[in-house]
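1. Any chance you can model this:
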Amino acid sequence: MTLKRLSAGGVGSSTVHLPVGDWTTVLDCLCARFPAIDRDTWLARMARGRVLDAAGLPIGPAHPYRAGLRVHYFREVPAEPRIPFVERILHCDEHLLVADKPHFLPVMPSGEYVEETLLSRLARQLDNPHLVPLHRIDRLTAGLVLFSTAPASRARYQALFRSREIHKRYEAIAPALPALEFPLRRATRLVPGEPFFRMCEAPGEANSETRIEVLERRDALWRYGLEPVSGKKHQLRVHMAALGAPLCNDPFYPELDGRHRREADDYARPLKLLARALAFRDPLSGTERQFRSALTLTF
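-> Below is the predicted model of the structure:
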């Protein structure tokens, strides 16, 4: 059986197949499987029709438990913060959407963000529950994000990223590096650091590479052009910090500061990193496609 993806307001549901157990109701099973979500929260979701069976029909508190039952539910975050910046659609056709993401807005629902994400906003705006990002950029990074708008052609575009056939270009503002000669190449091994959400360079064979050039020099700060050959987490931020030029307003590198917590977001101090351009040969039409962000980084 092929299941149509369910949505609420354009936002796709999460799905769980109930495990083997001795629960009486679906509600009992969900409470045991997700201990961080209390029973009253599940009851409230059920009352609003936000817990569904495989056919898309509402599941109530008395619905009998059955191992293997497919249950769809919609994540909610109480008092989710409103991010006061607006995304912009630069291109949209039957296969692709290109959006300009503002700083601070996550691409995908995760953790404390569900509705206030680029995917959720665009899915609601276009009424397209099949919208899927083909890649991601950090919440604190601004710029281009490419989405698939149709499941039938999605794999062709995803393959471009796996085979590194997408040319990505970033801009950043960071301290001057007058002692170095540009353009230069930074190739190092990146591994998880401490805390868990940071990355760090480590000895060993390189698994990341960035090409770096200087676009503009202004006394103590320069504008850099960054081209990631690989796509490791936080790669550009780690490489620049390792060179001695951490990106302006970076709360993670070279050291953590208080702004790594969401409640400490300072909207007047965005991370000076912008996904400026994307270029690739379209796998369907064979034409060369180029997209450029309309956003800018200011010194």
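
2. From now on I want contacts and neighbour counts done on CA atoms only, so please keep to that.
-> Will do.

3. would you list every one of the strands in the stretch 1-150 of the chain?
-> With strands called from DSSP state E, counting those that start in this stretch, the stretch 1-150 of the chain shows them at 7-8, 11-12, 14-17, 51-52, 70-73, 88-92, 96-101, 132-133, 142-148.

4. give the contact list for residue 221.
-> 173-176, 299 (Cα atoms under 8 Å, 6 or more residues apart in numbering).

5. Setting aside sequence neighbours, what's the nearest residue to it?
-> Once flanking residues are discounted, residue 221 sits nearest to residue 175: 4.4 Å by Cα to Cα, 6 or more residues apart in numbering.

6. For residue 253, see how far away that neighbour is.
-> Residue 175 sits 13 Å away from residue 253, going by Cα to Cα, to the nearest Å.

7. Touching both of those two, which residues are there?
-> Common neighbours of residue 175 and residue 253, using Cα under 8 Å, 6+ apart, are 246-247.

8. surely residue 12 meets residue 5?
-> Yes: Residue 12 is in contact with residue 5 according to Cα atoms under 8 Å; the separation is 6.8 Å.

9. this one next, for a side-by-side:
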Amino acid sequence: MSRPTRILLPTRDGVSASTVATPPGPWATVLDFLCERIPAVAREDWAQRMARGEVLDAQGQAVPPGAPHRAQTRLHYWRSLPFEHRIPFEETIVFQDAFLVVADKPHFLPVTPKGRYLHETLLVRLKKRTGIDTLVPMHRIDRETAGLVVFTVQPHTRNAYQGLLRDLRVHKTYEAIAPWREGLAWPQRRISRLAESLHFMAMHEVGGAPNADTLIEVMAVSDMRAGPRLAHYRLTPRTGQKHQLRAHMNALGLPILGDQIYPELQPALPPGQAPDFSRPLQLLAKSLRFTDPITGEARAFESLRRLQLPEGPPTCPQPCARDLPPTPR
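-> Down below sits the predicted model:
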């Protein structure tokens, strides 16, 4: 049996179409199916969207509210939110060519649409700004993390670029502000196995074969007169597990400043409440480099954003990461 032809649907205000498969079931109409499969959207809202031609079938034709349910096909629709808080920080494009767009993301801005965020995401903002509907993130960083994110432009090159991540051929460095602990030897190399904990979203170290490897170096330490001592760290992940840097720092007893998950998960904001932008996570995706799989060029990018220790002349133990070149893989 031949596969159904995939149609290319335009974005609407920077938002790409979502797709849902239609399995066999008891639904009399497409409207019945959508209401049960995606209950977060009210039935009246679905009916209005369908009446406006905002739900399409596999061939890209509008599906009216009374259309009968058909199994083993696809439906396309554009996600929308009744209200979305503006994230008052701007991204910067640091590089763009025919193959890549590299953005310097602010704290609090999600990379892709999810949950309460749709238009206020890096992907949708960049699609609107560049007019490139085919942008797809080559990798992702947490909403709370600032710094570099690379997007691919052309669908036929996407797998080659994402393969760099799968094969660990992208060298990344991050910076973080976290507590300072006397008695730890530097640099630290944390090699452990990370797995999801019983607490929602959090990762923790468990026994078993290691799957996470991070080099941690000290760049500077705050003056004792500036309050509780903090340090500016450089983090070089050699693997790419979820929350790897945050979990490894927490395992050392050095949770990153502003972290809402480690060491203790903070309550989520009630629906509709404006986000709190007063305590950004002090984690920055500072640089990345790789050999371009399409052009063969050496690519190197660096964030223009900075993390700062509290006021006071910083000190730095020896060896000091700020005096050393980036550690090669």
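
10. With both chains overlaid, what TM-score comes out?
-> Remark: TM-score between the superposed chains equals 0.94 [TM-score structural alignment, normalised by the length of structure 1]; 299 aligned residues with a Cα RMSD of 1.7 Å.

11. wait, which of the strands of the stretch 1-150 of structure 1 is closest to residue 201 of structure 1?
-> When these are compared by Cα to Cα, strand 142-148 sits nearest residue 201 of structure 1, at 24.0 Å.

12. what does that closest one correspond to over in structure 2?
-> Aligned by TM-score structural alignment, strand 142-148 of structure 1 falls on residues 146-152 of structure 2.

13. Now check residue 254 of structure 2 against structure 1: what is it aligned to?
-> By TM-score structural alignment, residue 254 of structure 2 lines up with residue 245.

14. rewinding a little: buried among the contacts of residue 221 of structure 1? Need that as a selection in ChimeraX.
-> Buried members of the contacts of residue 221 of structure 1, defined by 16 or more other Cα atoms under 10 Å, are picked up in ChimeraX with:
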select :173,174,175,176
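
15. I'd like to know how many residues surround the aligned partner of residue 163 of structure 1 in structure 2.
-> In structure 2, the residue paired with residue 163 of structure 1 is residue 167, using TM-score structural alignment. A total of 9 residues lie near residue 167 of structure 2 under the criterion other Cα atoms under 10 Å.

16. what does residue 238 of structure 2 give?
-> Neighbours of residue 238 of structure 2 (other Cα under 10 Å): 20.

17. In this model residue 214 seems to touch it, though I could be wrong.
-> Yes: in this structure residue 238 of structure 2 lies within contact range of residue 214 using Cα under 8 Å: 5.8 Å.

18. so stretch 85-102 of structure 2 aligns onto which residues of structure 1?
-> Alignment of stretch 85-102 of structure 2 against structure 1: residues 81-98, by TM-score structural alignment.

19. What residues sit buried inside the matching stretch?
-> Using 16+ other Cα under 10 Å as the test for burial, stretch 81-98 of structure 1 gives 87-88, 95-98.

20. wait, the match of residue 254 of structure 2 sits on residue 173?
-> No: taking contacts as Cα under 8 Å, residue 245 of structure 1 lies outside contact range of residue 173: 9.0 Å.

21. Let me see the ranges of the helices in the stretch 1-150 of structure 2.
-> Listed in chain order, the helices of the stretch 1-150 of structure 2 (DSSP state H, counting those that start in this stretch) span 30-37, 43-51, 122-130.

22. The first one to helix 43-51, inter-axis angle?
-> Taking axes from the mean of the first three to the mean of the last three Cα atoms, to 10 degrees, one finds helix 30-37 of structure 2 and helix 43-51 inclined to each other by 130 degrees.

23. Just give me the mean distance for helix 30-37 of structure 2 relative to structure 1.
-> For helix 30-37 of structure 2, the mean deviation from structure 1 after alignment is 1.5 Å (mean Cα distance after the TM-score superposition for structure 1).

24. still on that earlier bit, compared with structure 1, how much does the match of strand 142-148 of structure 1 deviate?
-> Here the mean offset of stretch 146-152 of structure 2 against structure 1 after fitting is 0.4 Å, by mean Cα distance after the TM-score superposition for structure 1.

25. What distance do you get for the closest residue to residue 86 of structure 2 other than its chain neighbours to residue 49 of structure 2?
-> For residue 86 of structure 2, ignoring the flanking residues on the chain, the nearest one in space by Cα to Cα, 6+ apart is residue 120 at 6.5 Å. Taking Cα to Cα as the measure, residue 120 of structure 2 falls 22 Å from residue 49 of structure 2.

26. now do residue 197 of structure 2
-> To residue 49 of structure 2, residue 197 of structure 2 is 40 Å away according to Cα to Cα.

27. ditto for residue 178 of structure 2
-> Applying Cα to Cα, the value for residue 178 of structure 2 to residue 49 of structure 2 is 48 Å.

28. With residue 307 of structure 2 instead?
-> 45 Å.

29. Quick check: the residue nearest to residue 86 of structure 2 touching residue 110?
-> Yes: proximity of residue 120 of structure 2 to residue 110 meets the contact threshold set by Cα under 8 Å, at 7.4 Å.

30. more crowded one of the two?
-> residue 110 (25 against 20).

31. Please name the residues that touch the more buried one.
-> Contacts for residue 110 of structure 2 were tallied using Cα under 8 Å, 6+ apart; they are 117, 120-122, 142-144.

32. Repeat the analysis, applying 7 Å as the threshold.
-> For residue 110 of structure 2, the contact set (Cα atoms under 7 Å, 6 or more residues apart in numbering) comprises 121-122, 142-143.

33. Then residue 200 of structure 1?
-> 190-193, 238.

34. Now list the buried members of these.
-> By 16+ other Cα under 10 Å, the contacts of residue 200 of structure 1 give 190, 238 as buried.

35. if we can go back for a sec, which residue in structure 1 lines up with the residue nearest to residue 86 of structure 2?
-> By TM-score structural alignment, residue 120 of structure 2 lines up with residue 116.

36. Residue 298 of structure 2 too?
-> Residue 298 of structure 2 maps onto residue 288 of structure 1 when the alignment is built from TM-score structural alignment.

37. What is the neighbour count of that match?
-> With other Cα under 10 Å as criterion, residue 288 of structure 1 counts 10.

38. Quick check: it touching residue 167?
-> No: at 11.3 Å, residue 288 of structure 1 does not count as touching residue 167 under the criterion of Cα atoms under 7 Å.

39. what residues do the two have in common as contacts?
-> Common contact partners of residue 288 of structure 1 and residue 167 (Cα under 7 Å, 6+ apart): residue 280.

40. For residue 242 of structure 2, which non-adjacent residue is closest in space?
-> Among residues not flanking residue 242 of structure 2 along the chain, residue 203 sits closest, at 7.4 Å (Cα to Cα, 6+ apart).
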